[in-house]
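Trainee: structure for the following, please:
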Amino acid sequence: MQEDATVIELNPAAAGDTAHEPAAQREAGTVRVAAIGDVHVHETASNPYRDLFTEISDTADVLVLAGDLTDFGKTREAEILAEDLRHCKAPIVAVLGNHDHECGQPEEVKRILRQAGVCFLGENAHIHKGVGFAGVKGFGGGFGRHMLGAFGEAATKAFVAEVQQECMHLEIALRSLRTERKLVVLHYAPIEATVVGEPEQIYPYLGSSRLAEVIDRFDGVSAVVHGHAHRGAHRGETPKGIPVFNVAAGITKEGGRPYAVIEV
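Mentor: Take a look at the predicted model:
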């Protein structure tokens, strides 16, 4: 069992300009985060996000990728995304999504994207200019009084155990951070409000309140971002009042961008 998380100071991506520092960050003293999930890069795509990542380099201090980076978790899909990410000069942190596991090679997807400068959360927490980043993929199980309990068949207990394990890793990562400001990155939703718009029948597969319970136990969490719910709502908050942003690419966001801009 993992006992502690490693905290790493983020540097700009290997392909980027180490002197890059957007004026907004210098003037306001905040870290500007661009967050997007569910880009679902397909193996037949040709530079689908190159221009977007170049734009983000000029407007944000950190790029956050909230899972479902590939369509089926194929090697070629990861390679195409990596090619585009090399045009992002800002540091990049990410978690994988369920689609990235489809081909059974999530570690290979990570390996390819790490070569493009992506820092994966989960096993590590990261810090950039005083802001701590912690995250995991998360898992389903439902929300509030409708949460699935670990009762009955072994398959049901295994389903609940999966989100409990994800929660444990998230708690370890958050505990390792000593920063006053923190941003949590997930793929699955931690609250019901940001999945509203999806069919209610699939809510249990879109996220779990157990994730929010962990987040609310820690001081200094400025915001949470997630994806997965393509037809959900952009914004909600945890029971403690921490802002939660659904940053799936298809969700309508301020300014009409496919990514959210969050100042931490």
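
Trainee: make it CA atoms for all contacts and neighbour counts henceforth
Mentor: OK.

Trainee: so which residues of this structure form helices?
Mentor: 23-28, 50-59, 75-85, 106-114, 154-176, 209-215 (DSSP state H).

Trainee: and Ala134, which of these is closest to it?
Mentor: helix 154-176 (5.7 Å; C-alpha to C-alpha).

Trainee: any idea how far the closest one is from the middle of the chain?
Mentor: 16 Å (C-alpha atoms, centre = their mean, to the nearest Å).

Trainee: one more, please, to line up against the first structure:
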Amino acid sequence: MPSTETITIAAIGDLHVAENSTAPYREMFAEISRVADVLVLCGDLTNFGKTSEAEILAEDIQTSAIPVIGVLGNHDYECGQPEVVAEILHEAGMTVLDEQAIEIKGVGFAGVKGFMGGYGRGELAPFGEPIAKAFVDEAMNEARKLENGLRSLRTERSVAVLHYSPIIDTLEGEPIEIFQYLGSARLADAIDRFDHVKAVVHGHAHHGKYEGQTVRGVPVYNVAQFVVREQFKRPYALLEI
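Mentor: As a prediction, the model looks like this:
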């Protein structure tokens, strides 16, 4: 019988661990372990995707007493070795969502980094130069991976985990000129195909708004720590699912 127990999710994005950091999130992860059932990290976990940065975060992750899951962000790709960053974090006990989904205490989690592309009439179409088509292909591929992950879940409740935003609402506060670089509506299209998605968390938009919703009405939370800190006077959000 499916679990109906409510669980508490602590979500934070944009940790930006630097190579000169010393246990930057250890105390926070210990605090979260006392108040939440799952810790969700929404990308930009490192500053430049360096091995040393990932290793520092990995040490803090190992101290978490609850499951840690999440996705990478664009900063984690900067050094051209996202697979190395993901492997270091995986070895520390974090489930890095991308081609897989996971169930914890009756709640499903599926996620991808996402990509740029824009929204509505500003959404870039796969037309013209090959490089423009390749750009759109990347956005579509991330949306496909998210859809496949959500489809694989057999839970009545699930959470979509992203770095880039699936909607415009949570970008309010950022310059409108860069909205198309902060996310893609294709991600929301994938999310709205599934009734079991009860919440979406993302980061990336440091100056955006905390809360919005998809066309179907799924709550979307921008948990970039800079946004969350302003909202709650702490760097992480707590969500009941």
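
Trainee: mind checking which of the helices of the first structure is nearest Ile191 of the first structure?
Mentor: The nearest among those, by C-alpha to C-alpha, is helix 209-215 at 5.6 Å.

Trainee: for the residue nearest the centre of the first structure, what are its contacts?
Mentor: Nearest to the mean C-alpha position of the first structure, counting by C-alpha atoms, centre = their mean, stands Ala66 at 2.9 Å. Residues near Ala66 of the first structure by C-alpha atoms under 8 Å, 6 or more residues apart in numbering: 35-38, 94-97, 185-187, 225-227, 247-248.

Trainee: try it again with 10 Å
Mentor: 35-39, 93-97, 135-137, 185-188, 225-228, 246-249 (C-alpha atoms under 10 Å, 6 or more residues apart in numbering).

Trainee: now it, nearest residue through space, not along the chain?
Mentor: Counting by C-alpha to C-alpha, 6 or more residues apart in numbering, Ala66 of the first structure lies nearest to Gly37, which is 4.2 Å off, once chain neighbours are set aside.

Trainee: before we move on, what about Gly80 of the second structure?
Mentor: Per C-alpha to C-alpha, 6+ apart, closest to Gly80 of the second structure is Gly49, 7.6 Å.

Trainee: counterpart of that neighbour over in the first structure?
Mentor: Residue pairing (TM-score structural alignment): Gly49 of the second structure is matched to Gly73 of the first structure.

Trainee: which ones are touching that match?
Mentor: By C-alpha under 10 Å, 6+ apart, the neighbours of Gly73 of the first structure are 40-43, 96-110.

Trainee: for Glu166 of the first structure, same thing?
Mentor: Gly122, Gly135, Val136, Lys137, Gly138, Phe139, Ile172, Arg210, Leu211.

Trainee: got a winner among those for most neighbours?
Mentor: Most neighbours among those, by other C-alpha atoms under 10 Å: Gly135, with 32 neighbours.

Trainee: against Arg111 of the first structure, how distant is it?
Mentor: Separation of Gly135 of the first structure from Arg111 of the first structure (C-alpha to C-alpha, to the nearest Å): 18 Å.

Trainee: before we move on, what about Arg175 of the first structure?
Mentor: For Arg175 of the first structure relative to Arg111 of the first structure (C-alpha to C-alpha), the value is 26 Å.

Trainee: leaving out chain neighbours, which residue sits closest to Asp76 of the second structure?
Mentor: Gly49 (3.9 Å).

Trainee: and the one you found, how close does it get to Met28 of the second structure?
Mentor: Distance of Gly49 of the second structure to Met28 of the second structure, given as C-alpha to C-alpha: 22 Å.

Trainee: who's in contact with the residue located most distally from the centre of the first structure?
Mentor: Centroid-distance maximum for the first structure: Gly152 at 31.8 Å, with C-alpha atoms, centre = their mean. Residues counted as contacts of Gly152 of the first structure (C-alpha under 10 Å, 6+ apart): none.

Trainee: trace Gly207 of the first structure over to the second structure, please.
Mentor: Using TM-score structural alignment, Gly207 of the first structure pairs with Gly183 in the second structure.

Trainee: show me the contacts for that match.
Mentor: 113-119, 123, 139, 162-168, 171, 202, 204-205.

Trainee: from those, which land in strands?
Mentor: His202 (DSSP state E).

Trainee: give me the buried entries from the contacts of Gly183 of the second structure.
Mentor: Among the contacts of Gly183 of the second structure, those classed as buried by 16 or more other C-alpha atoms under 10 Å are 113-119, 123, 139, 162-168, 171, 202, 204-205.

Trainee: the closest residue to Ile127 of the first structure other than its chain neighbours and Leu186 of the first structure, how far apart?
Mentor: Spatially, and ignoring its direct neighbours in sequence, Ile127 of the first structure is nearest to Glu9 (4.8 Å; C-alpha to C-alpha, 6+ apart). Using C-alpha to C-alpha, Glu9 of the first structure is found at 20 Å from Leu186 of the first structure.

Trainee: likewise His146 of the first structure?
Mentor: 21 Å.

Trainee: distance check, the counterpart of His226 of the first structure in the second structure against Val223 of the second structure.
Mentor: Correspondence of His226 of the first structure to the second structure, assessed by TM-score structural alignment: His202. If you measure His202 of the second structure against Val223 of the second structure using C-alpha to C-alpha, the figure is 6 Å.

Trainee: same check, this time on Gln62 of the second structure
Mentor: Gln62 of the second structure is 22 Å from Val223 of the second structure, by C-alpha to C-alpha.

Trainee: what residue of the second structure takes the place of Glu192 of the first structure?
Mentor: So Glu192 of the first structure corresponds to Ile168, using TM-score structural alignment.
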